[in-house]
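Visitor: 3D model of this:
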Amino acid sequence: MNQNRLTASGLPTRWFAPSYGMGSLGPAIFILTPQILLLFFMTEILSIPPGAAGLGILIPKIWELVFDPLLGRWSDRLNTRWGRRRPIMAVGAIVFSIAFVMMFSPPNLSSWQSTLAWIVVFYTLTSTGYSLFTVPYATLLAEVTDNPHTRTRIAAWRSAILALGFLLAGAVAPLLVSSKGGGYDGYTYMSIIIALIAFAGMASAVIGTGGTPTKQSQLNVKSGSILAPFQNRAFSWLWIAFLIQMLSVALSTAMLPFYSKYWLGNDPETISKLFLGLTLLTVATTWCWTWLARRIGKHNGFVVATILYGAATASLWLAMYGPVGFWFAVILFGIANAGQQLFCFAIVPDIIAQQRQKTGVDDEGAFTGIWIWGEKIGLALGAGLAGLILQVAGFQQGSGSTVIEQQSPSALLAVALSVSILPGIICILSLPAIMLSKKRVIDISRNLNQYD
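Guide: The predicted structure follows:
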């Protein structure tokens, strides 16, 4: 890395951190908008049976099983005048934005099976575009600086703007849908506006991270396996924890529209209020988690954030009892979300840097490809589980904005449990994996110090 090109902060330009943070708008929109709206759109607007809809959300993961890890390896080997990462990020931004709109704009097809096939195809393309952008985007954080505290500050920018993306996806997107009557036209209108916002953020990251020092790949034949990052136990345990947490998040968010409709008064502003409060608190408390990371370490901070996030998810059960319960859950969510988002993406670059110090190999993209793969597997499993639960509980699909009075008690109870208690428990189950990751990081650090 050419030190003459770095600013006093240790970054290529003074605008690197905020420009990098802007790139998280796209990932936030991908993580949250389909998780909140897609299953509801498929079942309530397009009349696709919930079990089939959940299965359809899982199908794209078969392609990503191979694509995401290979993409990471490819980005490690790429060498252009614009760097290794940014050309792929640019292509991903374009593919993501177009496919996202098409996913929420299926034509009037002859059967729900044909409609399901349309959504599966464009959800796959949306997810592919997301990977093309996010894998190299996340990798930049691991290779732009060797200072772990600088990486935490950049991750804080990412976490804060990610919260803004969550606001757009969780609060603005449902309002855009309801502004056009809550039907098919509303979802198409929403997808266009949200896709344009996502593209603007992604393009800002592509342009604003120019000047990042380009490293030449040192990959050797032995590091060629796409699953090689799993040989790093600190990474593999953290990956498992992250996958479990994404499953928890996806299950809860997929159930939110059903919970709002059948338990919280069917007010289109309910979800928007939840994510507005969550976002404001996330932005306001991110610095607290950054401070805590310096005091107790990132893994310990992640443990605290995970416990709080599990409690916050479970507390959504209280929302059915009135505004006090609702806002209590929102406050917990906002504080916990700031820590969870920060530590998820601040620890991985440290592990990658540690791996590079140990092996002398630059394979950041391989690690990031596996990481994003785990994120998408967790999100898909959570959404698929939500569809399966609705199907088994006897939920009746295809009512649009009208509340079906004959929904069975078992279906309504399944919605309430699956938005709160069940995902809260799942989130807590990730704690042992976080602690095992911490143990492996400590062990490797000791070995490196002895070697030095």
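
Visitor: For the rest of this, base every contact and every neighbour count on C-alpha atoms.
Guide: Noted.

Visitor: M102 is in what secondary structure piece?
Guide: Assessed by DSSP states H and E, M102 sits inside helix 86-103.

Visitor: and the helix or strand immediately after that helix in the chain, what does it pack onto?
Guide: Once helix 86-103 ends, the next helix or strand along the chain (criterion: DSSP H and E) is helix 112-143. Packing partners of helix 112-143 (3 or more C-alpha pairs under 8 Å, 6 or more residues apart in numbering; DSSP states H and E): helix 25-33, helix 50-58, helix 60-77, helix 86-103, helix 148-167, helix 323-359, helix 364-393.

Visitor: I'd like the structure of this one too, to check against the first:
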Amino acid sequence: MGETPGSGATPLGVRSKMFYGVGSVAFGVATLGLSSAVLQPYLNRVIGLPALWVGAAIMATLILDALIDPTIGQWSDKLRTRWGRRHPLMYASVPLVAASCIAFWNSPADWSPQAVGLYLMGTLVLMRICVSLYEVPSQALAPELTSDYHQRTSLFSYRFFFGVIGGFGMNVVLYQVFLSPENGGVLNRAAYGHYGVLAGLVMAASILISAIGTHRHIPHLAAPPDHPASLGQLLREIGGTLSNRSLVVVMLSGLCSGVAAGMNSALSQYFYLEFWGLSAAQISYLALASVLASVSGVALAGPASKAFGKKAAMLGLFAVATATSALPILLRLLGLMPPNSSPWVFTILWGDAFLATSLAISGYIVISSMVADVVEDAAVRTGVRSEGLLFAANGLLPKFTAGIGVFLAGLLLTLVAFPTDAAAGSVAPETMRQLALVALPVTFGMNALSILVLVFYRIDQETHERNVAALAGTPTLGDEAGEAEPPSAEAVIASAR
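Guide: The predicted structure follows:
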């Protein structure tokens, strides 16, 4: 197709974007399976572990995973093989992801609750690590494939599209097939085991297809320095990357939104079943709304970014998405929603899910492209490209705080005395109202704060293009006019010596 990967001058072809994006099916499936929306009720209501224990355990596994991700990212950045830096880890993750997923969802049924709890936590940690072994190098691959400011938004559009299709597609399969009333409903333990087998195979297949499909780009990707860095130099590189102002801003935003995301994810199934009175089939239809929203979200991201700039587009998209997603519960608390017996309830929830998810997906695509632009900004100052470390660090605080959000959700369930052994749809309305009254202000407030923090992100298109030119050692228009240019990577390295 005549592509020049990573050059930024020749657009990446659709085939390359498709192969890169299809690997995120695995991440989407893992996000569904590892999300507290499924884990919290599964461990609490199906396995029978106390809600507070479940929240604490999920928080602990998320924190451990967050600590391991930067190690994987740094390993990926420094790896030297004939298959490049990223692909060996991506290939290695294929059998590990499948095996750990199947093992987690098929826990021994005849063990004591304490033993099963330990088994599940151990395999959950293992599965998270195996997914990260693919996800961190795969994310780091994006800024290597293209340095063009707007091509990156397009590339991440493919990534998010396939991720949403994978996650919500498996959500439909989970609730429409495995947890359907005919198969025993949402509390059927054996059905989760069958789902785990399918999920493991789907994740492994998508990773393998993506790794093989992007393999031909390896000769054109960035390579680490020929000589290993000393410990002191390595620490300076890490410090220079992690102290980048724009990266710090995005990480602080993720810290705030992670709490909200953790709480929303952990409580979503409780609200669907008990607050809104939805069936498993209706929950899957809501997932279908999100699948359709992935198309509109992907279609919106590029034009919004080009029309308003990445930062302004992202702020607007996230602000409207936050307000929209909170609206149905707020209206119910104010007595302005129809009763659950009305067909309008599901119609309103479906429309709200479609709109909020479309806007959120667009926002996440744009902000992911913004994170990719930090790569060159940090490299100009450190002299090295640290894509793996950068993306792993960006995901570190959200995982910490998502774990905290899950723990807080378990705490709230305990405070409102949510009954662990209650049949689906039998919880008292007053219990759910109390839960909504405390959960809604916290999640909305944390999301709003995360948006405000992003105002301080500073890399625009002009800054990015100057960074790319500095790393390539070519002059920019500003240089010709006598303006000061950022130092080149070679100059930074020379001065450090």
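
Visitor: on that earlier part again, and Y130 of the first structure, which of the helices and strands packed on helix 112-143 of the first structure is closest to it?
Guide: helix 86-103 (5.7 Å; C-alpha to C-alpha).

Visitor: post-alignment, the helix holding M102 of the first structure versus the second structure, mean distance?
Guide: Helix 86-103 of the first structure, aligned to the second structure and superposed, deviates on average by 1.8 Å (mean C-alpha distance after the TM-score superposition for the first structure).

Visitor: tell me which strands and helices that helix is in contact with?
Guide: helix 112-143, helix 184-208.

Visitor: Mind listing what's buried along it?
Guide: 86-90, 92-103 (16 or more other C-alpha atoms under 10 Å).

Visitor: Equivalent analysis for stretch 13-27 of the first structure, please.
Guide: 13, 16-27.

Visitor: just stretch 263-280 of the second structure next, same as before
Guide: For stretch 263-280 of the second structure, a neighbour-count test (16+ other C-alpha under 10 Å) marks 263-280 as buried.

Visitor: mind listing which of those residues are in helices?
Guide: For these, the ones inside helices are M263, N264, S265, A266, L267, S268, Q269, Y270, A280, with DSSP state H as the criterion.

Visitor: Out of these, the closest to E3 of the second structure would be?
Guide: S265 (40.1 Å).

Visitor: Tally up the residues packed near the nearest residue to the closest one once chain neighbours are set aside, please.
Guide: Spatial nearest neighbour of S265 of the second structure, chain neighbours left out: A37 (4.5 Å); criterion: C-alpha to C-alpha, 6 or more residues apart in numbering. Applying other C-alpha atoms under 10 Å, we find 21 other residues in the vicinity of A37 of the second structure.

Visitor: got a list of what A37 of the second structure touches?
Guide: The contact partners of A37 of the second structure, by C-alpha atoms under 8 Å, 6 or more residues apart in numbering, come to N264, S265, A266, L267, S268, Q269.

Visitor: any chance of the helices and strands packed on helix 112-143 of the first structure in CSV, with distance to P213 of the first structure too?
Guide: As requested, these are arranged in CSV below (distance: least, C-alpha to C-alpha, whole Å):
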stretch, distance to P213 of the first structure
helix 25-33, 24
helix 50-58, 38
helix 60-77, 14
helix 86-103, 12
helix 148-167, 15
helix 323-359, 16
helix 364-393, 14
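
Visitor: Of all these, which one is nearest L422 of the first structure?
Guide: helix 364-393 (10.9 Å).

Visitor: Pull out the buried residues from the closest one.
Guide: 364-391, 393.

Visitor: Which strands or helices does that helix pack on?
Guide: Using 3+ C-alpha pairs under 8 Å, 6+ apart, helix 364-393 of the first structure sits against helix 50-58, helix 60-77, helix 112-143, helix 233-262, helix 409-419.
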